[in-house]
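**Student:** Let me see the structure of the following:
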Amino acid sequence: MRPTLPCQLRLRKTVWRIPPSKPSPRPTAPQEQTPLRAAFYRGGTSRAVILQPQDLPANHAKWRAIFRQVLGSVGLGEPYGRQLHRLAKGTASLGKICLVEPFHKTDEKDTAVPHVDYTFVSLDPKAGHVDVASNSGNMLSAIGPYAYNARLLPPDIYAIKDGDITVVIRNTNTMKLIESTFAVSGGQAAVTGKHSVDGVNGKGSSITLAFQDPLRTATRSHFPTGKLIDIIEGYKVTCMDGTVPVVFIRADAIGIPGTILPHELNEQRDKLIMLEKIRKTAAVAMGITDDEATVPRTIPKIAVVSQSAQHTTVSGATLKDSQVDIVVRFISDSEPHHAIPLTGALTTALAARMSGTVVDQVLAPEEVVEGVLTIAHPSGRLHVKLDYDRSKKPPRWVGSVSTTAQRLFAGKAYWTSSASEADTDVPSPADSARHSLGLAFVNELRFRESPEALVERLYRDQNASSS
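**Tutor:** The predicted structure is shown next:
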């Protein structure tokens, strides 16, 4: 019998010579949350997340998924409809993103040089659809202050630490210019002040928005059907393309009181369905789209107008008929507005200047304030000033409103890797870095042409309309 001890020694020796195995490297886990520089601002009676597009992925096809994650959508994993882990609130008027960046000159025809480009993105809170068809006038209130606070403006502007400054903004959705004049204090956009906005608690520092040439933002004509009055679905309407395309209809024509409040109108779903049908039919008549199935969510808007009358606002305050020139109720995405879109208010003021429109028919015989249209909306009043500026070359209409804005927070929003599931039907042009990123995004979603071709077409359309 062989001895056992040497065998054990040999075994130990053999085992000892086997080098210890190195642990296999663990696969790197994808970053669960990707940070994104963001700010949250109230602008007028609305609010939005503001992003700088250079912080977003180079592949624009990923942007829509990121926007859906940041804002949330009831139809995308939100069965309770509360959006508890998102920044939106489940309503179309609050599902907004603003992209702000330094202005990029895209064409030698650009004679005016804005300070910043602003792209408005709207999110359908139910289906998650991303829309770039229109501008948001209320959120324009926040763009100048945000650009100033984010140090996106030319150095000479920051030489003014206290006082009023003017920031020129190009809205890439409409290719229109807006001058935003506001106060700065201590090197920041001022917030405190004495100006009040009906629909917003408290007072703030006044911001004046001057919309340059606020006409033809989606078509080639301010009356794209060629008529002051059209018969749409059996109703008399005025279809106007102003700061935003709007279909105006009289309240008495559809059998509702003009002073109806949003919660009351929401209870009349048959009226809202009918108004949506009128809106879509009018969109085709206006040339905004060729098919009712492809009508954008955000344009045209529909507005129900009526004569001034004493009524109660959503806050319980009473407005006398002598305090307003006209009563207006705007509807977007089949949701009655609790206040009024600033772009819609400006289009209302333009339609009021045109004799024979539906708006003109219900105007008070004398203005409450000379040279100003005083509009009653569900939360109170808004004053719109409209001037024809002959000092401009060429002469143009300029519409002005005063409002307020407030920074609510600035920091980081977060999106997860699931947002990298790209919307592959939207390609990103290789040369987009040479252009406004926001303009390129609008182009990709709406026109699918190069930025140069987009700018050329818009200039051609505007010149054709002016001639």
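
**Student:** all contacts plus neighbour counts: C-alpha atoms, from now on.
**Tutor:** OK.

**Student:** those strands in the stretch 301-450 of the chain, which residues are they?
**Tutor:** 301-306, 311-312, 318-319, 326-332, 335-336, 372-377, 380-389, 396-403, 405-416 (DSSP state E, counting those that start in this stretch).

**Student:** what's the stretch of helix or strand F67 belongs to in contact with?
**Tutor:** Taking DSSP states H and E as the criterion, F67 maps to helix 63-71. Contact partners of helix 63-71, identified using CA atoms under 8 Å, 6 or more residues apart in numbering, comprise 56-57, 86-88, 95-97, 123, 128, 130, 413-416, 419-423.

**Student:** just how off-centre is the next helix-or-strand element following that helix within its chain?
**Tutor:** Later in the chain than helix 63-71, the nearest helix or strand by DSSP H and E is strand 96-102. With CA atoms, centre = their mean, to the nearest Å as the basis, strand 96-102 stands 9 Å off its chain's centre.

**Student:** how about this one, so we can line them up?
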Amino acid sequence: MTQTGIPFVFMRGGTSRGPYFNRADLPADLDTLAEVLIAAVGSGHPLNIDGIGGGAAVTTKVAMLSRSEDDWADIDYFFAQVSVEDKLVDFKPTCGNILSGVGPAAIEMGLISPTGDSTDIKIRAVNTGAQVEATVATPGGHLTYEGDTAIASVPGTAAPVALKFMGVVGSATGQLLPTGNLRDTFDGIEVTCMDVAMPVVIARAEDFGLTGHESAEDLDANPDFFARMEAIRLQAGAAMGMGEVTKSVTPKFAFLAPAQNGGTIATRYFMPWKTHPSMAVTGAQCIASCALTPGSVSDGMLDRPSDSPANVVLEHASGTIEVLVDFTANNGFDLNAAGLVRTARKLADGQVYVPATIWSGHPDA
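**Tutor:** The predicted model follows:
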């Protein structure tokens, strides 16, 4: 046998897509696991021509699921970001869009049984320790992908997947403000370094000579901006206690501007070496938290809600995303929980094949 077949479910989760695996079907060793995922996705080519990736960071993501041994959770969700071209795998971050498909995928894999017209699934994000409650539509005890919910950047409508995020403050660094400051300055640019669901370095668009309403394509065609941004991100990563982050996708980067289309605030989010075509679920929670925090770089850009929960509408590169934030603001900002509604759809299932020289298929390898 020259190839090893690995069972998978191929899902769109939110505005991302990729293979969802049963963790038990993959090598336990992380170095071998990384090689398997690189081969499966086809990392190393801009089109991922020798794998099932889609040639973009939002289509080279991987979810690995297992029944949880945690007292709180039903399912453990282990995430991997595979690079498009560099043959790198980052196990540090998580992805909220891919998480949108975890509940349906767990049912598809037989890891969870539907419990009625809707099924609540408690998910532990292994990478960050975050706790997420997902509510999946299962009318009559059967999983469905059909519904009336629309999300930006995804055509048509589908069944809603409601997500409630808890325990996401300091998910990567242990602190809401990893540098200890509401604002820091790197290379003359003022930023707020915040860690809610995802560590993000957040700036003002105008400080880069931008409006904050540019398209993703226009920003990607601006190498001078990316060079400035990356220099700031590297310094901020060190200041946040994350070490040398040159080859890590975290911390992410975002900038803010006043809203133009009735939202709370406008933003662009970076992955970090390309502009996100829409918005990451994890990044949305961090940006919404920044918008609600007095003294952050968001000051002066919005009429800040004072009542909790607050519905924060982020205007992004292809539409809007709403984050329902349950918070306390007695002294600063304390996040209790954040809720979003996404959709997911099963696209395919079967086996993906990797060369047996990479992995022979023994699960304890």
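
**Student:** that older thread, post-alignment, the helix holding F67 of structure 1 versus structure 2, mean distance?
**Tutor:** With mean CA distance after the TM-score superposition for structure 1, helix 63-71 of structure 1 departs from structure 2 by a mean of 0.8 Å once superposed.

**Student:** got it, and stretch 246-254 of structure 1?
**Tutor:** Mean for stretch 246-254 of structure 1 is 0.5 Å (mean CA distance after the TM-score superposition for structure 1).

**Student:** got the buried residues for that stretch?
**Tutor:** Within stretch 246-254 of structure 1, the residues scored as buried using 16 or more other CA atoms under 10 Å are V246, V247, F248, I249, R250, A251.

**Student:** What range does it cover in structure 2?
**Tutor:** Using TM-score structural alignment, stretch 246-254 of structure 1 corresponds to residues 200-208 of structure 2.

**Student:** Quick one: buried ones out of the contacts of helix 63-71 of structure 1?
**Tutor:** 86-88, 95-97, 123, 128, 130, 413, 415-416, 419-420, 422.

**Student:** Considering those residues, which is situated nearest to P145 of structure 1?
**Tutor:** P145 of structure 1 lies nearest to I97 out of those, by CA to CA, at 15.8 Å.

**Student:** got the contact list for the aligned partner of the closest one in structure 2?
**Tutor:** By TM-score structural alignment, I97 of structure 1 lines up with V62 in structure 2. V62 of structure 2 sits next to G18, P19, Y20, F21, L37, F79, A80, Q81, V82, I98 when contact means CA under 8 Å, 6+ apart.

**Student:** And stretch 290-301 of structure 2, how far out from the chain middle?
**Tutor:** 22 Å.

**Student:** buried sites along it?
**Tutor:** Here stretch 290-301 of structure 2 shows C290, A291, L292, T293, P294, S296, V297, S298, M301 as buried, counting by 16+ other CA under 10 Å.

**Student:** Any figure for the gap between the fifth one and L182 of structure 2?
**Tutor:** Spatial separation of P294 of structure 2 from L182 of structure 2 under the definition CA to CA, to the nearest Å is 9 Å.

**Student:** Can you list the residue ranges for strands in the stretch 51-200 of structure 2?
**Tutor:** Using DSSP E, counting those that start in this stretch, strands in the stretch 51-200 of structure 2 cover 61-67, 75-82, 89-90, 118-125, 131-137, 160-166, 184-186, 189-196, 198-204.

**Student:** you'd agree D334 of structure 2 is up against P309?
**Tutor:** No - here D334 of structure 2 does not reach P309: they are 11.9 Å apart, not a contact under CA atoms under 8 Å.

**Student:** so what sits against both of those two?
**Tutor:** With CA under 8 Å, 6+ apart, D334 of structure 2 and P309 have common neighbours F327.
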